[in-house]
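1. pasting the structure only:
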């Protein structure tokens, strides 16, 4: 597997020199300074590529070209937005970056309720807490119909927690829910967030899923023409929150999209952390079933608690059997190589990492500190070397 590292560009506190020291050879990056929904100029792609290559690395995966809400809802200027998206695909592919990750999550990107949850060892992890979600949903946002989405025990826990929270606590929670992610035309206030939730409620899950299929039917031929591969990232977390429709959360969701557009250009990002947040997902089985269409892998683990809350665990701990997932992906690489596929090697990156050692207190992108990911990549590299050694000896 190709060992890569997510880099947020020149403003990333983790430098390309650090990336090389971590042992990665490839970079996963995006033009984060260009707002969501705007076409990426080819000259900007080439500038970013040159910076990466001057550091002795290669730009192997784009993550992500953001999908505008107009496209997801098929309202407003969605036709123009789709054409701009096609331009971005052409720009990155002609610049030599052939793997393009994207997601179709409604309104927000990945959601966590705590970006620095203290671990027993003194480090910090990202956490999703259902009680905090219910606090915001029931007592801050006051979304119509929210009570039906939360069981009684959670509602009672949320009410007690809400009463204990200060205004600054609630402001921080709201920020985590709606307005902290980069590369957007605007950030939502509470009323704007509710307005978007109402739009998605009216469209419904089946409608959003059809919008996804319609979108990929338009962009996959462009990717194929340019020799590029699209790979959708799952919803994170992979279950509904705030009533938002989820259309890439299960194996059945993946089957639906991959079956609707069977071309190789339409593929999957196997994010073991995002899919793994749904306890019903069998990540080993998914790696085996969807192997031929997996164009990119995010290797991350989560520990799921009895109420469905979770925190991001060490890469080799948690709910997912990471060793078996890696073995399945490496087996798929062998199958592709035997077929003569030019994309036999699957790019992977250590997805997120704990905040550890002297990264604590430094400016970091949440989940993307250096030392935690370096540790995760080293562990995953050890798994890959071990799997390879066992296979060379004819052992499973």
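-> Yep, that arrived. Model, not experiment: these values are computed from the prediction.

2. contacts and neighbour counts: CA atoms only from here.
-> OK.

3. Pull out the buried positions in stretch 178-198.
-> Across stretch 178-198, burial judged by 16 or more other C-alpha atoms under 10 Å covers 178, 179, 184, 187, 188, 193, 194, 196, 197, 198.

4. Including secondary structure and distance to residue 101, could the residues you listed go into CSV?
-> As requested, the buried residues of stretch 178-198 are arranged in CSV below (DSSP: H, G, I helix; E, B strand; the rest coil; distance: C-alpha to C-alpha, whole Å):
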residue, secondary structure, distance to residue 101
178, helix, 22
179, coil, 22
184, coil, 17
187, coil, 23
188, coil, 24
193, helix, 25
194, helix, 28
196, helix, 24
197, helix, 25
198, helix, 28
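
5. Got another one to weigh against that:
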């Protein structure tokens, strides 16, 4: 497995020279400045690749090449959007990219309600509070019928929180929920989000699935021709949100997507944190089932609450058995080497670390601190070394 690191380019407060000191050798990045639906020019890709190579890094995984919202909605004439996506893929392949991570979450990306929840022995983490999300939907966005998506306990807690909240509390909640949107894209206030939801009215699970299938039918053949692997990222959190369906939340969803268009290029980003936030998911078992289609891995851990809330745990803490998961991925890597597919070695990256020590002073992208992720990478590296030394992986 190859140690990677997420980097936000010109938007990142962490430098490539600092990342080099973590030991990571492969940068995972994207052209965040290019609006959704536009072609990624080859010359811009080449410039980024040269910058990374000059700093001593490989760049083989893009995270993410965004899917335009019109494609997710299945709205209008999509010919240009699909053509642009295929051209961007071709330009990336021409510059040595092997894997494209993407997601099919409508409107929002990963979503949290708290960006600086306290950790027991110091530092902070990302947290998703079901009650705060309910308060946001019910009282701030005022989404019709939002109460149907939450249990009585969460609704009561949401009402108590909202009634006690100050304006700074409400502003902080909005900012937290918007923080998952990458790069320089516009964020919404509650009124703006209410308006942004209107084009999605009537989009149910079946329709979103069919729109995803159409996307795969349009781009997977091109990926095969280009020698690229597409890797869908699971929903985060793995539940419907804001009345919008999410369709990459468990093993059945993943199986449907990978079967919708049968191809070695139609694969999975194994995100242990996203999948781990769903109580019914056994993440090592999911990894075992779909190991041959795992093209990229995000390794992090979460601790879940009974009401649907969760927070980012230490990489070796939380509810997912990380050594068991790493064992699955290491065995899959070994199998690929035995089959002469060493170029398919899985790039993984430590995901969503705690803010520790001086991380809080840096102002890095939420969830992507330097010290917290370096700790996570070191822990994962140690488990990998231990499993390998114990003979748990056949090379």
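-> Structure received. Worth saying up front: this structure is predicted, and the values here are computed from it rather than measured.

6. Superposed, what's their TM-score?
-> The TM-score (TM-score structural alignment, normalised by the length of structure 2) is 0.96; 394 aligned residues with a C-alpha RMSD of 1.6 Å.

7. Out of the buried residues of stretch 178-198 of structure 1, which comes closest to residue 28 of structure 1?
-> For these, the residue nearest residue 28 of structure 1 by C-alpha to C-alpha is residue 184; the value is 19.3 Å.

8. my guess is the closest one meets residue 32, correct?
-> No: between residue 184 of structure 1 and residue 32 there is no contact under C-alpha atoms under 8 Å: 9.0 Å.

9. hmm, who's touching stretch 186-194 of structure 2?
-> The contact list for stretch 186-194 of structure 2, computed with C-alpha atoms under 8 Å, 6 or more residues apart in numbering, reads 140, 141, 142, 143, 174, 178, 181.

10. same thing but at 6 Å, please
-> Here stretch 186-194 of structure 2 makes contact (C-alpha atoms under 6 Å, 6 or more residues apart in numbering) with 140, 141, 178.

11. and what of stretch 141-152 of structure 2?
-> 137, 138, 190, 194.

12. can you rerun that using 10 Å?
-> 130-131, 133-139, 154-156, 158, 189-195, 197, 239-243, 307-308 (C-alpha atoms under 10 Å, 6 or more residues apart in numbering).

13. hmm, back to that, I'd like the buried residues of stretch 178-198 of structure 1 laid out as a markdown table, including distance to residue 388 of structure 1.
-> Output for the buried residues of stretch 178-198 of structure 1, formatted as a markdown table (distance: C-alpha to C-alpha, whole Å):
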| residue | distance to residue 388 of structure 1 |
| --- | --- |
| 178 | 43 |
| 179 | 43 |
| 184 | 42 |
| 187 | 46 |
| 188 | 48 |
| 193 | 48 |
| 194 | 50 |
| 196 | 48 |
| 197 | 47 |
| 198 | 50 |
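
14. Now the two most distant members of the residues you listed.
-> Longest span within the buried residues of stretch 178-198 of structure 1, C-alpha to C-alpha: 184 and 198, 20.1 Å.

15. now the strands for the stretch 151-300 of structure 1?
-> 229-233, 266-271, 294-299 (DSSP state E, counting those that start in this stretch).

16. Of all those strands, which one is nearest residue 100 of structure 1?
-> Nearest of those (C-alpha to C-alpha): strand 229-233, 4.9 Å.
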